[in-house]
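> sequence plus predicted model, see below.
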Amino acid sequence: MIIEDIKVGRITVPLKKPFKTKHGVYNFSNEVVVKIYTSNGILGIGSAAPAPRVTGETESSIVGAIKHIAENIKGLDLTCFQYVLKVMDECIRGNNSAKAAVEIAIYDLWSKHLGVPLYKLLGGFNSSIVTDMTIMDDAKMENMVNAAYEATREGYTHIKIKLGNNIDSDFEKVKFIRRAIPKGVKIRVDGNQGWTPKEAVRLIKKMEQLDLDIEFVEQPVKAWDVQGLRFIKDNVDTMIVADESVFGSPEAFRVIQDRACDLINIKLMKCGGIQNATKIYNMADTMGIRCMVGCMLESKIGITAAASFAASKGNMIIADLDTIIYFADDPIVGGVTFEGNRIMLPEEPGLGIKEIRGWEEIL
């Protein structure tokens, strides 16, 4: 199974409503999509979501990196699976989203070659996972409260609230959302690197004192501030999640060694793909730290790959893979399906993706 050709294109998908983050407002999802063609006629598909403020990669840099990777792996035999991945990883430094896109396509090819779904190739612990629903930060608190209430009416049992702009208003938002939704629904708080360690401890303790039933607080401090992360973990009862503090396995080793978090949020676009995600998971699992799987603003290609990884492992908490719910149209035929808050993995070989509508070739 020789790699004969690699083509790169893009898909642009409009969103139902603007997707607001701390760093901007997005009306479209732009994604780089890779197609790898092999000598035995099998096609592998992968994708990368540009997130320059998180991974440092733009569409142009991703395309350029994939072009370089393609020059190094064309002609290689995919039955030498680990060798191909090693060449891909070592031929260029960094560029994790670009590597993730190529690697997802390689894993898609390999599982198709073996005739099994990707989630089974990776371990097959579950055939479905549960995702939370993200509530975007909004200056108008009532918009966030209404969004959280509607999510619970749609069956979501876990709500993730994006915060990190102002510690006082952040507390009020969590408090009013808690009052508006059923008591059994878990709340997750994403600080988006927005607080100092002392601010975070003060805020979390206030939430604990009011019994707001917060499942965890994600990345309350700057990504580089691992000691601050540990300070928070050691001074509150609520679980603390490392997200931007962990890109690859070296960062994961550091936060695990420093006992700086209770959970690690693994994203394929951050760490460079499934193999590096597995390294992070195995380290965390060995040390009794649970993991969750998150995503960027990704199409069903990336979500299927991430969900396949999450479903394959036993030491996962509920995932954060809800972004395709925001899409006004789904150009991906096949892949995962949603049943309320549950993501069902496909039983077809690989990612189970049959067609990509609107794919525009770049190179």
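Structure received.
> going by C-alpha atoms from here, please, whenever you check contacts or count neighbours.
OK.
> start and end of stretch 14-32, how far apart?
Stretch 14-32 has an end-to-end distance of 15 Å (Cα to Cα, to the nearest Å).
> how about that stretch: buried residues?
Pro14, Leu15, Phe19, Phe28, Ser29, Asn30, Glu31, Val32 (16 or more other Cα atoms under 10 Å).
> for stretch 348-363, same thing?
Glu348, Pro349, Gly350, Leu351, Gly352, Ile353, Ile356, Trp359.
> save the buried residues of stretch 14-32 as a markdown table, and put in secondary structure and distance to Leu268 too.
Converted to a markdown table, these look like this (DSSP: H, G, I helix; E, B strand; the rest coil; distance: Cα to Cα, whole Å):
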| residue | secondary structure | distance to Leu268 |
| --- | --- | --- |
| Pro14 | strand | 23 |
| Leu15 | strand | 22 |
| Phe19 | strand | 20 |
| Phe28 | strand | 21 |
| Ser29 | strand | 17 |
| Asn30 | strand | 17 |
| Glu31 | strand | 14 |
| Val32 | strand | 14 |
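> which two among the residues you listed are spaced furthest apart?
Phe19 and Val32 (18.8 Å; Cα to Cα).
> tell me the centre residue of this structure?
Taking Cα atoms, centre = their mean, the centroid of the chain lies closest to Cys295, which sits 2.0 Å from it.
> and that one, what does it touch?
Going by Cα atoms under 8 Å, 6 or more residues apart in numbering, Cys295 touches Lys267, Leu268, Met269, Gly302, Ile303, Ala306, Asp320, Leu321, Thr323.
> putting a second one here so we can go through both:
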Amino acid sequence: MKIAAIRIGKVSIPLKKPFKTALRQVHSAEDIIIKMIADTGETGFGNAPPTAVITGDSQDSIIAAIRDTIGPKLIGMDVDNLEGIMTTIDAAMLHNSSAKAALDIAVYDLFGKRHGIPLYKLLGGYRQGITTDLTISINAPEEMVADSLAAVAAGYTELKLKVGTEAALDIQRVQAIRAAVGQDVKIRLDANQGWSPKEAVRTIRKFEDMGLGIELIEQPVPAHDFAGLKYVTDQVETDIMADESAFGAYEVFQLLAMRACDLINIKLMKAGGLHNAVKIAHLAETMGIQCMMGCMLESKVGITAAASLAAGKKIISTADLDAAVLLAEDPVIGGVSFSKNQLSISDAPGLGITDVQGWQEIQ
């Protein structure tokens, strides 16, 4: 089975309500979805959401990287030569991790279909289902309380609260939500780089002194500030997770060597796809550091790939794979299925995806 063609398209999917973080506000998912066609007629699907404030990738840059630079180098390559294909993708150009991830996912999808094996088994097969949290966008405390109560009523037992715009208000938000949902619901916080190191320490210590029972706090300081992240990790009792700092395998190696964090958030769009995400998981496992599988605002194509890795690897013990749930529509036929906070992986080969409705090809 050889790669014969790569077709690039897009889908626009409205969100149920605006997605707000300390970095951005989004009203619809604008995903690039590729179809990698094999000479046997099989199709591998991959996707890349433009997330310029995190990855630096725009819709136009993703399209250009796939169409003009990386994609042409893959035509004619044998799908069984995974190592050669991934080396070619990585070496084709610097950065552009989202474009690389889209191609990587499509190759793995074809490989699974070529050998009749679901992706989660190819990646380790540790479990077939995982639990995800639900993200609560940053808003006024009363709106976040209402959203949190609705999530718990819908069956979610783990909430990821977006914070990071103003420390004093963040404390009010978290305090109000904990009082509303009770002690049995796990609460995670994501500051999206919103605090300075000292501000983060002061705020987290207040959470601890108030007994709010925060499970973990994600990326409290700017991504480049590894020393600041280590300072926070060393000064508080609450587990600190690296997200934007933990971009790829090299950055994760640095973080682990410095003991700058307690946990790692793996995202395919940061890592450049599954093959690099596996490297991150293995680095973390070597150091005894648990991982979360996270996502951007992507369609069920990317969520299925991420869920397959999370299901495959024991070291990935938590998941934030709710992006498809936040969308008002699901144009993807097949792939991972949702039941409240549970994600179930199909035993169909590859990603188990057969079509994407509303896909508009880009020439």
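Yep, that arrived. Predicted model, so just to flag it, every value in this text is computed and none were measured.
> report the TM-score for the pair.
The TM-score (TM-score structural alignment, normalised by the length of the first structure) is 0.98; 362 aligned residues with a Cα RMSD of 0.9 Å.
> would JSON lines of the buried residues of stretch 14-32 of the first structure with distance to Val174 of the first structure be doable?
What follows is these, written out as JSON lines (distance: Cα to Cα, whole Å):
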{"residue": "Pro14", "distance to Val174 of the first structure": "29"}
{"residue": "Leu15", "distance to Val174 of the first structure": "26"}
{"residue": "Phe19", "distance to Val174 of the first structure": "20"}
{"residue": "Phe28", "distance to Val174 of the first structure": "28"}
{"residue": "Ser29", "distance to Val174 of the first structure": "28"}
{"residue": "Asn30", "distance to Val174 of the first structure": "31"}
{"residue": "Glu31", "distance to Val174 of the first structure": "32"}
{"residue": "Val32", "distance to Val174 of the first structure": "35"}
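> still on that earlier bit, and of the contacts of Cys295 of the first structure, the nearest to Val8 of the first structure?
Closest to Val8 of the first structure, out of all of those and judged by Cα to Cα, is Gly302, at 15.2 Å.
> give me the distance between that closest one and Pro349 of the first structure.
Gly302 of the first structure is 16 Å from Pro349 of the first structure, by Cα to Cα.
> three-state assignment of Glu208 of the first structure?
Using DSSP: H, G, I helix; E, B strand; the rest coil, the secondary structure recorded for Glu208 of the first structure is helix.
> counterpart of it in the second structure?
Aligned counterpart of Glu208 of the first structure in the second structure: Glu208 (TM-score structural alignment).
> number of residues surrounding the nearest residue to Glu244 of the first structure once chain neighbours are set aside?
Nearest-residue entry for Glu244 of the first structure: Ala223, 5.1 Å, with adjacent residues in sequence omitted and distances by Cα to Cα, 6 or more residues apart in numbering. Neighbours of Ala223 of the first structure under the rule other Cα atoms under 10 Å: 17.
> so what's the nearest residue to Asn96 of the second structure once chain neighbours are set aside up against?
Nearest residue to Asn96 of the second structure in three dimensions, chain neighbours excluded: Asp57, at 6.4 Å (Cα to Cα, 6+ apart). By Cα under 8 Å, 6+ apart, Asp57 of the second structure lies in contact with Pro50, Thr51, Asn96, Ser97, Ser98.
> same check for the residues you listed, but in the first structure.
Retained in the first structure (both residues aligned by TM-score structural alignment, their matches' Cα atoms under 8 Å) from the contacts of Asp57 of the second structure: Pro50, Thr51, Asn96, Ser98.
> I would like a ChimeraX command selecting only the buried ones among those residues, please.
Buried members of these, defined by 16+ other Cα under 10 Å, are picked up in ChimeraX with:
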select :50,51,96,98
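> tell me which of the kept ones among the contacts of Asp57 of the second structure is nearest to Ala200 of the second structure?
Thr51 (24.7 Å).
> do you know how far the residue lying closest to that closest one once chain neighbours are set aside is from Met293 of the second structure?
The shortest distance from Thr51 of the second structure to any non-neighbouring residue, by Cα to Cα, 6+ apart, is to Asp57 (5.8 Å). Counting by Cα to Cα, the gap from Asp57 of the second structure to Met293 of the second structure is 20 Å.
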